[in-house]
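Student: quick one: sequence plus predicted model below, questions after.
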Amino acid sequence: MHAPSWAPAPPSPSPTAPAAASPAPTARSWKPSPPATPSSASTTPAAATPPRSTTPLSLDDLADQLVAAAVAEGLDTFAVSGYSLGGPVAIRAAARHPERVTALVLTATFPHPDNRLMLATSLWRKLAESGDSGMLAEYLTMMAVGADALEAIPDEQLQQAVGFTAASIADGTPEHAELAPRVDVRDDLAHIKVPTLVISTIQDWFTSTRLHRQLADGIPGAQLAEIRTGHLPMVERPDEWQQLITDEPHQGCRHRLGQYRHRPRGGLPMFGWHDPVPC
């Protein structure tokens, strides 16, 4: 396969401009940018970083912030795309605000952490708190990149990727890692009544395919699609990943990405971004 490029992204408005802070070579290096439409909300600049949270992050608060931000942009109803820890936030937003959320797209995410994810996030948090950004970057690169993509990266570019990752680690990473083990949206799943697409990253070392299937099985009528990547489909196979989302119409609502992005207080540095899209 073609090795993904880990070079730092150019500034906006390039289609690959940074979109959310990330300690891994992840969302900082991509940003889907479909054509604007009259109903599109404006994109929040990546530089508009919220202050670091001084209290433990709350799933309910993050979900409410997400919806409030979309409403403030003039969106009465919208689809929500949730990636990784953004998935539970998106699910909780749909459960708490059913009058607003019309569809869900859930990528590389989970309803609750299994033992692997518990161990992975525990080590992630300890490395983040240690201040050793180089060691944390090596860990995240190893864990986040799928086996096919990782082996396709030349040695020199791999070291560049680790260095870029180390320089990109967000200050709020420990708070983010602390939230992950407390997430549990299993009771919300049966109450989700909107069209839902679950995208399973089948080489994912953070969130397993078992967790992806639990989401698809638990949400009534959810569709499951697979993509052969690790935790970074938007980097490893960006065209395939975006096609899965943009080409999946559900009851007249197409899940277009890149038209509005919200980053709630606390930063959610690696595991999540959420993207309300007008329907």
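Tutor: That came through, no problem. Bear in mind that the values here come from a model prediction, so they are computed numbers and not experimental data.
Student: for the rest of this, base every contact and every neighbour count on C-alpha atoms.
Tutor: OK.
Student: centre of the chain to stretch 172-180, how far?
Tutor: Chain-centre distance of stretch 172-180: 14 Å, with C-alpha atoms, centre = their mean, to the nearest Å.
Student: scratch that, stretch 175-188
Tutor: On C-alpha atoms, centre = their mean, the centre of stretch 175-188 falls 14 Å from the chain's centre.
Student: buried residues in whichever helix or strand R210 is part of?
Tutor: Element membership for R210 (DSSP states H and E) is helix 209-218. Within helix 209-218, the residues that count as buried by 16 or more other C-alpha atoms under 10 Å are T209, L211, H212, R213, Q214, L215, A216, D217, G218.
Student: also this one, for the comparison:
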Amino acid sequence: MPFLHIAGERFRYETTGLRKGPALVLAHSLGTRLEMWDALVPHLAHRLHLIRFDARGHGRSAAPDAVYSMGDLGRDLINILDALDVPQAHLCGLSLGGMVGQWMALNAPQRLNRLVLANTTAHAGPHRLWEGRIKAVRKAGTAPIADAVVESWFTPAFRQATPAEVARVRTMVAETSAAGYTGTSCAMRDMDFRHDLSHVGTPTLVVIGAQDRSTPPEWGELIASHIPGAQKVVLDTGHMSAIEAPEAFAAALTRFLA
């Protein structure tokens, strides 16, 4: 799998699908990597040029031991698009990826065509909750929290029906470096776009999981109600809607991008 070297840092990426088709960036959640989108890719590759990458702090991309900001993650994406000679793209981000999408819409809207914000939020909750998780991961790494994370991400029915898929995602969480996880957690802790959403001019679709415990439906509803002209779709899933319901997710995304 190829790498880009940008300003002395390495980023793993993958491009698949229709090379001359519209470009669609898929941005993953905290604690996963580009393989998070594996179930969705077959439903989209015949019509879109798909770009996936490991975000800073994840997978095999650079994971400096530092406090990251949402701007750091957004500028990483801009640099990746520049390196791939993609002046403008659709962006679909889930959870953390949706937060990066909001940053892009507010700070680099000229790089976006359409925006899909899935299972995400404009504000990720009280600082004290993040501080507790950051402290725990710095002390013991990500493996001890992996079970609790995936339990909160998937519905009980999905966990029971597809234990191998849940285990695959759990492995991604457990293999995320402590430095990368905590650095990214700082970016999520410090993010607050709630008062800026009315300035988003990019056509936007908000995907909400009806059983999402990590970013509850009301958080997605807030985004949809504050971005002018935003569309909304509710899927009967937990947090990882693109994994639990890839066909329904792809259908909603395809309708919106068309």
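Tutor: Nice, I can see it. Since the structure is predicted, the reported quantities are computational estimates derived from the model, not experimental observations.
Student: can I get the buried residues of helix 209-218 of the first structure in JSON lines with distance to P278 of the first structure?
Tutor: Putting the buried residues of helix 209-218 of the first structure into JSON lines (distance: C-alpha to C-alpha, whole Å) gives the following:
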{"residue": "T209", "distance to P278 of the first structure": "29"}
{"residue": "L211", "distance to P278 of the first structure": "28"}
{"residue": "H212", "distance to P278 of the first structure": "25"}
{"residue": "R213", "distance to P278 of the first structure": "27"}
{"residue": "Q214", "distance to P278 of the first structure": "27"}
{"residue": "L215", "distance to P278 of the first structure": "24"}
{"residue": "A216", "distance to P278 of the first structure": "23"}
{"residue": "D217", "distance to P278 of the first structure": "26"}
{"residue": "G218", "distance to P278 of the first structure": "25"}
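Student: longest strand anywhere in the second structure?
Tutor: In the second structure, taking DSSP state E as the definition, the longest strand is strand 9-17.
Student: buried residues of that strand, list them for me.
Tutor: By neighbour count on 16+ other C-alpha under 10 Å, the buried set for strand 9-17 of the second structure is R10, F11, R12, Y13, T15, G17.
Student: and of those, the nearest to T171 of the second structure?
Tutor: The closest of the buried residues of strand 9-17 of the second structure to T171 of the second structure turns out to be R12 (C-alpha to C-alpha; 18.1 Å).
Student: quick one: the closest one and H58 touch, right?
Tutor: No - R12 of the second structure is not in contact with H58 according to C-alpha atoms under 8 Å; the separation is 9.4 Å.
Student: one step back: after superposition, how close is the following helix or strand past the helix holding R210 of the first structure to the second structure?
Tutor: For helix 209-218 of the first structure, the succeeding helix or strand toward the C-terminus, using DSSP H and E, is strand 223-227. Compared with the second structure after fitting, strand 223-227 of the first structure has a mean deviation of 0.6 Å; criterion: mean C-alpha distance after the TM-score superposition for the first structure.
Student: strand 223-227 of the first structure aligns to what range in the second structure?
Tutor: Under TM-score structural alignment, the counterpart of strand 223-227 of the first structure in the second structure spans residues 231-235.
Student: which other residues reach that stretch?
Tutor: Contacts to stretch 231-235 of the second structure, defined as C-alpha atoms under 8 Å, 6 or more residues apart in numbering, come from residues 204-210, 224, 241, 245, 248-249, 252.
Student: list of residues touching stretch 211-221 of the first structure?
Tutor: With C-alpha under 8 Å, 6+ apart as the test, stretch 211-221 of the first structure has contacts from 108-112, 114, 186, 189-193, 195-200, 222-224.
Student: returning to that earlier point: quick check: angle from the helix holding R210 of the first structure to strand 223-227?
Tutor: Calculated by axes from the mean of the first three to the mean of the last three C-alpha atoms, to 10 degrees, helix 209-218 of the first structure forms an angle of 160 degrees with strand 223-227.
Student: how much does helix 209-218 of the first structure stray from the second structure?
Tutor: Helix 209-218 of the first structure sits 0.5 Å off on average (mean C-alpha distance after the TM-score superposition for the first structure).
Student: to which residue of the second structure is T107 of the first structure aligned?
Tutor: T107 of the first structure maps onto A118 in the second structure, by TM-score structural alignment.
Student: how near is its match to F249 of the second structure?
Tutor: Taking C-alpha to C-alpha, to the nearest Å as the measure, A118 of the second structure falls 9 Å from F249 of the second structure.
Student: between the two, which is the more surrounded one?
Tutor: Neighbours were counted for A118 of the second structure and for F249 using other C-alpha atoms under 10 Å; A118 has more, 31 against 20.
Student: and the helix ranked longest in the first structure, what does it pack against?
Tutor: If you go by DSSP state H, the first structure has its longest helix at helix 115-130. Of the remaining helices and strands, those touching helix 115-130 of the first structure by 3 or more C-alpha pairs under 8 Å, 6 or more residues apart in numbering; DSSP states H and E are helix 133-144, helix 173-179.
Student: now the next helix or strand after the longest one on the second structure. Mean distance?
Tutor: Right, the one you point to is helix 133-144 of the first structure. Counting by DSSP H and E, the next helix or strand C-terminal to helix 133-144 of the first structure is helix 147-152. Following the fit onto the second structure, the mean deviation recorded for helix 147-152 of the first structure is 3.0 Å by mean C-alpha distance after the TM-score superposition for the first structure.
Student: thank you, goodbye.
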